[in-house]
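Student: here are the coordinates; sequence isn't available:
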């Protein structure tokens, strides 16, 4: 706990320096960017400056993410802005290339950087954490190229520490499950369509409504591969008839449960 405090103190010192001017925080509404936004708003309050929370509305993220981001930005007193982006066309990722994350991040953060310029803001922050640096994240290259700052990673704050620090500072989404873009549910080289993304979004929403926390519905052609936390597998299997019926109504053909359970980045195994 003491180490967490030291890291947060370092984060606060960095943000007090950067918020001597207005700043932009790329804000998804998840725990990482929410902790960063909380710290930035606290620092800006002392400096008498503004924090703009910029949320990107895309086809690759559930629509509910925007509602959450609006609420949390309001709770923290940030000035909220929304950018609508069609990254399937604009970033050239319809065929889900291996460097999809790089192309997408480059396209999105160029627009965030352009918005920042219209607001006369030089400093753009985002919520990559320490753990992200040790996974297959080609989008990190785009952040470096565009000079986007990642304060949580710079302070070596891990995902677990993000949640602990967010809880202690009253961040309402401290326990919110990670919600990476829906394209991560499809194998690389798969043609991405809005219909597929909507099916996946609805399927995952249903499984969460059943009471499961970490949920991924990976789509391999006609086969839906469901990941939940390993300790929840028995519970999911006991409800397999209900689950299968509902997912088939959504358009899925074959329904499977991954016996390894939930693991972030399972589509990256052969390339990471």
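Tutor: Yes, it's here. Keep in mind it's a predicted model, so treat the numbers as computed, not measured. Numbers count the residues shown, from 1 in each chain.

Student: Could you use CA atoms for every contact and neighbour count after this?
Tutor: Fine.

Student: longest helix of this structure?
Tutor: In the chain, taking DSSP state H as the definition, the longest helix is helix 100-118.

Student: which secondary structure elements does that helix contact?
Tutor: helix 87-90, strand 123-125, helix 139-145 (3 or more CA pairs under 8 Å, 6 or more residues apart in numbering; DSSP states H and E).

Student: Which helix or which strand is home to the closest residue to residue 155 other than its chain neighbours?
Tutor: Using CA to CA, 6 or more residues apart in numbering and skipping residues adjacent in sequence, the residue nearest residue 155 is residue 7, 5.8 Å away. Assigned by DSSP states H and E, residue 7 belongs to helix 2-18.

Student: another structure for you, compare them:
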């Protein structure tokens, strides 16, 4: 499938890649570099309070190690009242800000095509942001070629990308229940809470924000470990401002805040 991807990209000429440091966008960036050459590719990293500092630092280091040109573009979605309101359509307003910033940069530098890392399975969940991508004519080569998440990881590993097995990430706002206002202060609290748990040795997790309650999601294989470390976890999360700490026995699952939109209990 790698050759199919390279062949798909070559006719595009010059491109900008919506880059986050995740495995999907990194694969697209690497493929573009291989197919088009460094001078014809620029990675664009949208920077706002919804992006954890650790993710930003990792993305910058990875792009540098790949020899890619990287531009960091500040985006203002967190200042948009429609985004702050945190309706189920929040992701649309976020992506609208992000993709408009990327599209503006591309147009200013005579780049016709902006690509993202959406794969063929990303449309299976609630994804309002895809409407913004369509409106701004963002290309999704992995999706168009039918790359599954497994395909993406296998291709990334074959190309020697160090993040081929990196756990899936999502913006910090995805930890907040719909209807709860999203503010930079709240996003900072969630970022600090998750960073504290990473420091305890957990590699994959989500801290879901429910007012004074932090609902911790970890993979099922880490549930017992989390129980064994409950005192350290409780102290760490209380230090970031939470009064109560709960462990979600259903385990980590992507998009769990969307379960209320599907008629299930979150």
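Tutor: Perfect, thanks for sending it. Just so we're clear, the structure is a prediction, and the values are computed from it rather than from any experiment.

Student: In CSV, list the helices and strands packed on helix 100-118 of the first structure along with mean neighbour count.
Tutor: CSV is the format used below for those (neighbours: other CA atoms under 10 Å):
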stretch, mean neighbour count
helix 87-90, 15
strand 123-125, 22
helix 139-145, 16
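
Student: Any chance of the ones you listed in TSV with distance to residue 75 of the first structure as columns?
Tutor: Shown next, in TSV, are these (distance: least, CA to CA, whole Å):
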stretch	distance to residue 75 of the first structure
helix 87-90	29
strand 123-125	19
helix 139-145	27
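
Student: Show me the one of those that comes nearest residue 97 of the first structure.
Tutor: Each of those has some distance to residue 97 of the first structure by CA to CA; the shortest is helix 87-90, at 11.3 Å.

Student: Pull the residues that contact the helix holding residue 7 of the first structure.
Tutor: Applying CA atoms under 8 Å, 6 or more residues apart in numbering, the external contacts of helix 2-18 of the first structure come out as 39-40, 43-44, 46-47, 123, 151-152, 155-157, 161, 165.

Student: Show me where the stretch 101-250 of the first structure has its helices.
Tutor: 139-145, 151-154, 159-168, 194-209, 233-238, 240-250 (DSSP state H, counting those that start in this stretch).

Student: can you tell me which of the ones you listed comes nearest to residue 101 of the first structure?
Tutor: With distances scored as CA to CA, the stretch of the helices of the stretch 101-250 of the first structure nearest to residue 101 of the first structure is helix 139-145 (4.9 Å).

Student: Just tell me the aligned range of that closest one in the second structure.
Tutor: Counting by TM-score structural alignment, helix 139-145 of the first structure falls onto residues 129-135 of the second structure.

Student: ok, average deviation of the longest helix of the first structure from the second structure?
Tutor: Comparison of helix 100-118 of the first structure with the second structure after fitting gives an average deviation of 0.7 Å (mean CA distance after the TM-score superposition for the first structure).

Student: Now that helix: buried residues?
Tutor: Applying a neighbour-count criterion of 16 or more other CA atoms under 10 Å, one finds 100-113, 115-116 buried in helix 100-118 of the first structure.

Student: which residue numbers in the second structure go with the next helix or strand after the helix holding residue 7 of the first structure?
Tutor: Sequence-wise, the next helix or strand downstream of helix 2-18 of the first structure (DSSP H and E) is strand 23-26. Aligned by TM-score structural alignment, strand 23-26 of the first structure falls on residues 15-18 of the second structure.

Student: same question, stretch 110-120 of the first structure
Tutor: Using TM-score structural alignment, stretch 110-120 of the first structure pairs with 100-110 in the second structure.

Student: got the contact list for that stretch?
Tutor: Outside stretch 100-110 of the second structure, the residues within contact range by CA under 8 Å, 6+ apart are 16, 18, 44, 46, 73, 75, 112, 113, 114, 136.

Student: gap between the match of strand 23-26 of the first structure and the chain center?
Tutor: 16 Å (CA atoms, centre = their mean, to the nearest Å).

Student: Quick one: average offset of it versus the first structure, please.
Tutor: Superposed on the first structure, stretch 15-18 of the second structure shows a mean distance of 0.5 Å to its aligned residues (mean CA distance after the TM-score superposition for the first structure).

Student: Any chance you could list what contacts that stretch?
Tutor: Outside stretch 15-18 of the second structure, the residues touching it (CA under 8 Å, 6+ apart) are 25, 28-29, 32, 40-46, 102, 106, 111-117.

Student: For residue 162 of the second structure, grab the count of nearby residues.
Tutor: Other residues lying near residue 162 of the second structure total 13 when counted by other CA atoms under 10 Å.

Student: Quick one: map it onto the first structure.
Tutor: In the first structure, residue 162 of the second structure lines up with residue 172, judged by TM-score structural alignment.
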